[in-house]
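K.L.:
structure here, sequence nowhere to be found:
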């Protein structure tokens, strides 16, 4: 599992997957979500705009990413 640091308090799922280098292009996200291949906190997620917050865990293709924020 790897931590992916975000700038703000939250981030949309599609943006997060691109930031985490889990997808090459943002357009790849739609198909992955439609096929039920993305999990957020252990549950299948189909919404590209789902808001993620610190501590959320995103899984895709055997990889897991944790949403982390910068220490203030």
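P.N.:
Looks like it came in fine. Nothing here was measured: the structure is a model prediction, and the numbers come from that model.

K.L.:
contacts, neighbours, all on C-alpha from now
P.N.:
Noted.

K.L.:
buried sites along the longest strand anywhere in the chain?
P.N.:
Assignment by DSSP state E gives strand 63-69 as the longest strand of the chain. Within strand 63-69, the residues that qualify as buried are 64-69, counting by 16 or more other CA atoms under 10 Å.

K.L.:
which pair of these spans the longest distance?
P.N.:
Taking CA to CA, the two most distant members of these are 64 and 69; they sit 16.4 Å apart.

K.L.:
and the helices in the protein, which stretches?
P.N.:
13-19, 27-34 (DSSP state H).

K.L.:
comparison target below:
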């Protein structure tokens, strides 16, 4: 065990754990990094971490192969914006609802015609291989 703390300056925040292992040359590639994480070889902030895409921020520590890496902010660090879920759409006006209701009987008739060729017991359509 090395017991040394290695300081890593982040230029972008957050960084995914698998990408961090790749950038630090602790893994040969992304697939290897994900395998190391999934197999339990990596710790984050003193705890075992199996989340491959765990977000790492300034102040976090990453433990791997006896080394401890402390994340710090570079002077020109860029913080990426978090992706937000799209805002729910406003419900459509009620004026369109009567038009849909008028169309439903026609659609129901079409559905009845389509189901006429289904087997009454199984509900399946016949298959032809000819």
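P.N.:
Nice, I can see it. Bear in mind that the values here come from a model prediction, so they are computed numbers and not experimental data.

K.L.:
quick TM-score on the pair, please.
P.N.:
With the length set by TM-score structural alignment, normalised by the length of the first structure, the two chains reach a TM-score of 0.87; 72 aligned residues with a CA RMSD of 1.3 Å.

K.L.:
name the single longest helix found in the second structure.
P.N.:
Per DSSP H, the second structure has its longest helix at helix 96-115.

K.L.:
can you check which part of the first structure that one sits on?
P.N.:
Alignment of helix 96-115 of the second structure against the first structure: no match, by TM-score structural alignment.

K.L.:
repeat that for stretch 40-47 of the second structure.
P.N.:
Alignment of stretch 40-47 of the second structure against the first structure: residues 36-43, by TM-score structural alignment.

K.L.:
how many neighbours does the equivalent of residue 15 of the second structure over in the first structure have?
P.N.:
Under the alignment defined by TM-score structural alignment, residue 15 of the second structure is paired with residue 11 of the first structure. Residue 11 of the first structure: 18 surrounding residues under other CA atoms under 10 Å.

K.L.:
against residue 49 of the first structure, how distant is residue 11 of the first structure?
P.N.:
Separation of residue 11 of the first structure from residue 49 of the first structure (CA to CA, to the nearest Å): 9 Å.

K.L.:
hang on, residue 2 of the first structure packs against residue 62?
P.N.:
No: between residue 2 of the first structure and residue 62 there is no contact under CA atoms under 8 Å: 12.0 Å.
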